[in-house]
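# Provided below for reference: sequence and predicted model.
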Amino acid sequence: MHDIYIELVLSAIQEQYGTESLFYENNLGISDEKWTSWKNGRTTLAPEENQKVKNLFSDYEWMLLQKVLRQTIIYPEKRGVAVSEYRKMKTEIARKWLNIGLGTVEMSQAKEENNANQFLNLRVGIQYDEWGFDDILTFRLPATLQQHLENEQVALLDWVNENLEETYNK
């Protein structure tokens, strides 16, 4: 299970930071050696470092990650597709939330200091009007999509329904 967990974490790091080194150097403040030892299961991270790894995911995404991990225990044949299954389920859940009118979608552009690329952050959530209880799914997409959405004047909900899974799961 450790290997699957690491794959899911690395996928989130790649999506959000572009490289592992940007994450472990800037966020965790640890060396390449310690990072590699942790990935290989030879050492553990401090509780504060583990919390920063967990913060790669929203609470809802963390729950979904746990479900995917459980599936890989129950169905060993799913181990090879855990990351794609996680990403697929994120898009499917977001689409359902929006289609039944529970979810809201927000879009913002992001440019990072250490990364020349610009991204579009798409956030789909359900709000419960209680602090800290909102369910949130986040997606980082190429910023070029914003121009497409604006130029084509495609409704964001329509775009999510038709293109999110294909675009996010590339």
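Thanks, I have the structure now.
# for the rest of this, base every contact and every neighbour count on C-alpha atoms.
Fine.
# could you pull out the strands for this structure?
104-111, 118-126, 135-142 (DSSP state E).
# which residues does the first one contact?
Spelled out, that is strand 104-111. With CA atoms under 8 Å, 6 or more residues apart in numbering as the test, strand 104-111 has contacts from 98, 117-126, 143, 156-157.
# the longest helix along the chain to strand 135-142, inter-axis angle?
Criterion DSSP state H: the longest helix present in the chain is helix 82-99. Put simply, helix 82-99 runs at 110 degrees to strand 135-142, going by axes from the mean of the first three to the mean of the last three CA atoms, to 10 degrees.
# how about helix 82-99: buried residues?
Residues 82-83, 85-91, 94-95, 97-98 are the ones in helix 82-99 that count as buried (16 or more other CA atoms under 10 Å).
# ok, so of these, who is nearest Glu15?
Arg87 (11.1 Å; CA to CA).
# roughly how far does the residue nearest to that closest one when sequence neighbours are not counted sit from Lys67?
Spatial nearest neighbour of Arg87, excluding adjacent residues (CA to CA, 6 or more residues apart in numbering): Asn169 at 6.3 Å. In this view, Asn169 and Lys67 are 19 Å apart by CA to CA, to the nearest Å.
# put this beside the first:
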Amino acid sequence: MHTAMVNIILDRIQDQYVSEELFCHDVLDLSIDKWTDWKSGNKPLPTDKMQKIKGLFSDYEWMLIQKIISQTLVFPEKRNFAVMEYKHLKSVIATTWIKSGIAKVELIAEQRFSSEDILTTSQKRVINLRIIMSYDEWGYDDILEFFMPSVVQQQIEESKVDLLEWLDENLVNTYTDKSGNSEENE
């Protein structure tokens, strides 16, 4: 269970930050030794550090991670594919939301964080594609975020189709292919 969650978290860090070490230093203010102990399952992280890690994900994404972790308990062989499963499910869900016609799509060229002190030079240049399913109740929107290389923005801008068509045709492959070769280590 821990391995699957750690691998998904590491993948998100890799998507957004130049290196794991810089993330630990700049965002978590944590030594690499303590980080390594946590990744190995040897020691827990303090609650405030786990909250910062959880902040890398939307509430909906965190719920999806919990479902995937539950699946790895029932089917241990899925542990080795947790990141691929997570990315695939996110893509399928986002596509379903978009096709429903009620999801809102935002393309954010620069990363934004809720806390200005998190914005650092350790971040990669990426675009954030945000798919929002709104229920007209404040604070209960479901959000999926896709952090992709900034070159994708140019592809979208140069495309002869609108953003929704581009997403329908390219989201799953663009988002899941970049990690297809990075099988989890365990």
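That came in fine, so what should we check first? Please read these numbers as outputs of a predicted model, since none were measured by experiment.
# and of the buried residues of helix 82-99 of the first structure, the nearest to Glu113 of the first structure?
Arg87 (26.2 Å).
# give me the buried subset of the contacts of strand 104-111 of the first structure.
98, 119-126, 143.
# and of those, the nearest to Lys34 of the first structure?
For those, the minimum distance to Lys34 of the first structure (CA to CA) is 29.4 Å, reached by Phe119.
# what residue of the second structure takes the place of that closest one?
Matched by TM-score structural alignment, Phe119 of the first structure corresponds to Val126 in the second structure.
# before we move on, what about Asn99 of the first structure?
Using TM-score structural alignment, Asn99 of the first structure sits opposite Lys99 in the second structure.
# next: Asn163 of the first structure.
Checking TM-score structural alignment: Asn163 of the first structure goes with Asn170.
# what is the neighbour count of that match?
Applying other CA atoms under 10 Å, we find 13 residues neighbouring Asn170 of the second structure.
# quick check: the nearest residue to Ile6 of the first structure once chain neighbours are set aside vs Asp32 of the first structure, distance?
Leaving aside its sequence neighbours, Ile6 of the first structure sits nearest to Lys39 (CA to CA, 6+ apart; 6.4 Å). To Asp32 of the first structure, Lys39 of the first structure is 10 Å away according to CA to CA.
# okay, those two: which has more neighbours?
Legend: neighbour count by other CA under 10 Å for Lys39 of the first structure and Asp32, higher for Lys39 (18 against 13).
# neighbouring contacts of stretch 61-79 of the second structure?
With contacts defined as CA under 8 Å, 6+ apart, stretch 61-79 of the second structure is touched by 1, 3-5, 8, 54, 82, 85-86, 90, 143-144, 186.
# swap in 10 Å and give it another go.
With contact meaning CA atoms under 10 Å, 6 or more residues apart in numbering, stretch 61-79 of the second structure is reached by 1-5, 7-9, 54-60, 80-86, 89-90, 142-145, 184, 186.
# dump the residue contacts of the nearest residue to Tyr24 of the first structure once chain neighbours are set aside.
Nearest non-adjacent residue to Tyr24 of the first structure, counting by CA to CA, 6+ apart: Ile30, 5.8 Å away. Neighbouring residues of Ile30 of the first structure by CA under 10 Å, 6+ apart: 21, 23-24, 45, 49.
# in ChimeraX, how would I select the buried members of those residues?
Entered in ChimeraX, the line below selects the buried ones among the contacts of Ile30 of the first structure, by 16+ other CA under 10 Å:
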select :21,23,24,49
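# and the contacts of Ile30 of the first structure, which two are furthest apart?
Applying CA to CA across the contacts of Ile30 of the first structure, the maximum distance is between Ser21 and Leu45, 15.6 Å.
# format the contacts of strand 104-111 of the first structure as TSV; extra columns: distance to Ala110 of the first structure.
Formatted as TSV, these follow (distance: CA to CA, whole Å):
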residue	distance to Ala110 of the first structure
Leu98	23
Asn117	9
Gln118	6
Phe119	5
Leu120	6
Asn121	7
Leu122	10
Arg123	13
Val124	16
Gly125	19
Ile126	22
Ala143	8
Leu156	18
Leu157	20
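# one step back: and the contacts of stretch 61-79 of the second structure, which of them are buried?
Among the contacts of stretch 61-79 of the second structure, those classed as buried by 16+ other CA under 10 Å are 3-5, 7-9, 56-57, 59-60, 80-86, 89-90, 143-145, 184.
# could you tell me the end-to-end distance of stretch 75-84 of the first structure?
15 Å.
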